[in-house]
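S.K.: have a look; sequence and predicted model below, questions after that.
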Amino acid sequence: MALSRRTLLAALAAGGPLAGCRAMRGAEGEGAVSPTASASGAVSAESATGAGASVGASAGASATPSAASSATASAAAPTAAAAREPSRAGMVQRYGALAPTEWGLRVSGVITELPEGERATALTFDACGGPGGNGYDADLIDFLRERKVPATLFLNARWIDANPDVFEHLASDGLFEIGNHGTVHRPLSVTGRSAYGIAGTGGVGEVYDEVVGNAHKLTGLLGHPPRFFRSGTAHYDDVAARVVADLGERVVGFSVNGDGGATLPASEVRQEVASAPPGAVVIGHMNRPGGGTAPGVAAAVPGLLAAGRRFVRLSDVM
């Protein structure tokens, strides 16, 4: 599924899918992430080697669809139910000498749409966390609950720490699935590439820390490991995507930029979401209350439901 012209223009004009997080950084310093930055739950270089909690796919995970021609089918699937989490040192040894050949929003091993033939749409919402990024869009979540529209929520470790009660309510609601949005919200690179002014992870070890830090937090809180991971900015290189898959999580991007990084007005959010084709993975944000995301989604979804569109969590179809 090609990104629509409107989606591409919106992404460029707004500065990409995480422009809202970038704007908050500019105002409050969220983006000043050093290569050694950590948050509550992060795995340090010294301690990660001995980390033992499992972040493998849960035993009840459904089989990955086998349609070889689809972007989803070609996306790297988690290592088969690994009983033990690979060590940091082991991952560095396995991938440290590999040079990436791809970088960006559409990279081998990254899910950008639902399996071929799937007519539903997946709404996904990020909560970036950090200074200026810890808000909670209750209007958005209340609307989804009112209309019984399921969604996958990608939560950053810092956001979880800032919103423990909200997290508990979201995690206990079967309408929603909780995904891993990283420990300190970094683009996932093995060479330190940046996106929208956010410094990327600087090597395989830092990729490991960004993924596993929040995976451990979520596993402890949920009682099971997260199945899906989306990086800060949704940028990856192909080697980093392979690392995530080896850690037992599916790597997720998007095909429709629903809110331009929480910067679009409600009218444009409505247009983007309403025009999402069957099989789309729509990205939006749930940490910018008062913006255009909630009213735009609320304006778009009823028409799609009336037309027979089905909404799913990612785990419902993969």
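M.R.: Yep, it's here. Numbering: from 1, shown residues only.

S.K.: when you work out contacts or count neighbours from here on, use the C-alpha atoms and nothing else.
M.R.: OK.

S.K.: ranges for the strands of the protein?
M.R.: 103-104, 122-127, 151-155, 176-180, 228-229, 236-237, 250-251, 256-257, 281-285 (DSSP state E).

S.K.: which of those strands sits closest to residue 137?
M.R.: strand 281-285 (8.4 Å; CA to CA).

S.K.: starting at the chain centroid, how far to the closest one?
M.R.: 9 Å (CA atoms, centre = their mean, to the nearest Å).

S.K.: which helix is the longest one in this structure?
M.R.: Using DSSP state H, we find that the single longest helix of the chain is helix 204-222.

S.K.: pasting the second one now:
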Amino acid sequence: MTYVRRFAMVCALGALGVGAAACSGGGGSTGHPGRGEVSASASAAPSRPPTLAPGPAGLTPVFKSAPHPRGRTVALTFDADMTADEGPRAAAGEHFDNPALIATLRRLKVPATVFMTGRWAEEYPAEAKSIGSDPLFEVANHSYSHYAFTGQCYGLPTMPPARMRSDVARAFTAFRKAGVKRTVPYFRFPGGCYDKEVLRKLTPAGVTAVQWDVVSGDAFATDSAAVAQQVLDGVRPGSVVVMHCTRSAAPATEAAVRAVVPKLRERGYRFVRVSELIRSTAQH
């Protein structure tokens, strides 16, 4: 098996010390997720986040879960969503952040990957810097605007194809300006919506698209017990769980995490960041 590492995004992330990156991503419900291959240099240089090689026909690779995890590992991921045009709502008092959730993850010592929009980092620069400076976490790209990269995606505004790569690059710039240090070259499509054409357009960016295999159902949910049970029912070794870090749109998430973490630990699970799951694929 040949392992290949891509460094197309150095220009956009050089100041962040990521090693590979530039502006793009992938992940979604309509495309065919390919595992890709993990760079040999990723396993040889643990300080550099591993990425996947292009999928079939050179498309941006998509990672959903680890096919051969190291024991019972699971990655909790949190989307810090804020759409570009939601500034007035934030000014009026709507909370798109969730400090209590981050505090709980720290108190429980749970590593996690936060998929952050650039607009969120601009609205909450101190929180973005704090999350991105904590070794417990890693910050990944969730676009700048949180506009959909395909049509018909949960009512989100649609991103023009010509702006897709620059939108992703703009998010990385927002992270840098906020002082985020622990940025990884992973991208999650807003709404998780993508298709082959989008994956093809974003291939030059050099990022790995990260999806999930467990939907927590926390978006707009108010029953934390139901959210927790959905996660507990879905987790398997190597799973990636999608949750949210937005008080107004996911008010039950923090309580659900408090219920999920001890129960999964009782089952022998160890919490890891997405980068560790991807790296374990390389070392299998």
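M.R.: On my side now, so go ahead. Please read these numbers as outputs of a predicted model, since none were measured by experiment.

S.K.: care to give me the TM-score?
M.R.: The pair, once superposed, lands on a TM-score of 0.71 when counted by TM-score structural alignment, normalised by the length of structure 2; 230 aligned residues with a CA RMSD of 3.2 Å.

S.K.: how many residues are close by the nearest residue to residue 295 of structure 1 once chain neighbours are set aside?
M.R.: Of all residues not flanking residue 295 of structure 1 in the chain, residue 266 sits nearest, at 5.6 Å (CA to CA, 6 or more residues apart in numbering). Look at residue 266 of structure 1: counted by other CA atoms under 10 Å, it has 21 neighbours.

S.K.: same check on residue 137 of structure 2?
M.R.: Neighbour tally, residue 137 of structure 2, other CA under 10 Å: 24.

S.K.: tell me the counterpart of it in structure 1.
M.R.: When structure 1 is aligned by TM-score structural alignment, residue 137 of structure 2 is paired with residue 176.

S.K.: I'd guessed that match sits against residue 313; true?
M.R.: Yes: counting by CA atoms under 8 Å, residue 176 of structure 1 sits close enough to residue 313 to count as a contact (7.1 Å).

S.K.: what about stretch 237-252 of structure 1, distance to the chain center?
M.R.: With CA atoms, centre = their mean, you get 12 Å for stretch 237-252 of structure 1.

S.K.: quick one: residues contacting the residue most central in space within structure 1.
M.R.: Computing the C-alpha centroid of structure 1 and ranking residues by CA atoms, centre = their mean puts residue 230 first, at 2.5 Å. Contact partners of residue 230 of structure 1, counting by CA atoms under 8 Å, 6 or more residues apart in numbering, are 154, 179-182, 251-253.

S.K.: thinking again about what came up before, pick the most buried one from the strands of structure 1.
M.R.: Mean neighbour count (mean count of other CA atoms under 10 Å) peaks for strand 236-237 among the strands of structure 1, with a mean of 30.

S.K.: buried set for the longest helix of structure 1?
M.R.: 204-219 (16 or more other CA atoms under 10 Å).

S.K.: next one: stretch 217-227 of structure 2
M.R.: Quick answer for stretch 217-227 of structure 2 (16+ other CA under 10 Å): 217-219, 224-227.

S.K.: now do the same end-to-end measure for that stretch.
M.R.: This stretch, stretch 217-227 of structure 2, spans 6 Å end to end (CA to CA, to the nearest Å).

S.K.: before we move on, the earlier item: just give me the match in structure 2 for the residue nearest to the centre of structure 1.
M.R.: By TM-score structural alignment, residue 230 of structure 1 lines up with residue 188.

S.K.: contacts only, for the nearest residue to its match once chain neighbours are set aside.
M.R.: Distances taken as CA to CA, 6+ apart place residue 142 nearest to residue 188 of structure 2, at 5.0 Å, with adjacent residues excluded. Applying CA under 8 Å, 6+ apart to residue 142 of structure 2 gives the contacts 79-81, 115-118, 168, 171, 187-190.

S.K.: that concludes my questions; thank you for your assistance.
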